[in-house]
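Chemist: How does the following fold in three dimensions:
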Amino acid sequence: MGQHLQRNCQGIVYGIAFVFYTLALIHPLRELAEIARDGLKRYDPV
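Modeler: Below you'll find the predicted structure:
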């Protein structure tokens, strides 16, 4: 029982860490995408 609970807690911790890692990656990627989009708009011939 104790070992099973420990494994569950470890899985939850890994899940939370994964979510935070993903969020940390998404934020700068989104900013880069916005910068790229603005840059493309600026160089648009229209």
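Chemist: going forward, measure contacts and count neighbours with C-alpha atoms only.
Modeler: Fine.
Chemist: N8: which element?
Modeler: Assigned by DSSP states H and E, N8 belongs to helix 2-42.
Chemist: so how far is that helix off the chain centroid?
Modeler: Distance of helix 2-42 from its chain centroid, counting by C-alpha atoms, centre = their mean, to the nearest Å, is 2 Å.
Chemist: Could you report the neighbour count for E34?
Modeler: Number of residues near E34 (other C-alpha atoms under 10 Å) recorded here: 12.
Chemist: how about this one, so we can line them up?
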Amino acid sequence: MRVPKALGDFLVLQALCKTGGTAIAVSDAQCGEMMKLLAGRTGIFAAPEDT
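Modeler: Take a look at the predicted model:
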């Protein structure tokens, strides 16, 4: 999810609460590994967004 401003963190948390969603923290290395796995299995090339 792209968060364009510091204000965005509040909006993300609000959306998670409203939808019953979940968020977890992962390292950059873990993110890269999962991006490769996703691409290899599905052909979807996801990109992490900078805040």
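Chemist: where does the TM-score land?
Modeler: Once superposed, the chains reach a TM-score of 0.35 (TM-score structural alignment, normalised by the length of the first structure), with 18 aligned residues with a C-alpha RMSD of 1.7 Å.
Chemist: ok so, going back, other SSEs contacting the helix holding N8 of the first structure?
Modeler: Using 3 or more C-alpha pairs under 8 Å, 6 or more residues apart in numbering; DSSP states H and E as the contact test, no helix or strand touches helix 2-42 of the first structure.
Chemist: what separates the most centrally placed residue in the first structure from G2 of the first structure, distance-wise?
Modeler: Among the residues of the first structure, the one closest to the centroid is T22, at 2.4 Å (C-alpha atoms, centre = their mean). T22 of the first structure sits 30 Å away from G2 of the first structure, going by C-alpha to C-alpha, to the nearest Å.
Chemist: likewise N8 of the first structure?
Modeler: 10 Å.
Chemist: between these two, who's got more neighbours?
Modeler: N8 (12 against 7).
Chemist: So which bits of the helix or strand containing M35 of the second structure are buried?
Modeler: Applying DSSP H and E as the criterion places M35 of the second structure in helix 28-42. Neighbour counts over helix 28-42 of the second structure (16 or more other C-alpha atoms under 10 Å) mark M35 as buried.
Chemist: what does stretch 23-34 of the first structure give?
Modeler: When burial is assessed from 16+ other C-alpha under 10 Å, stretch 23-34 of the first structure yields no buried residues.
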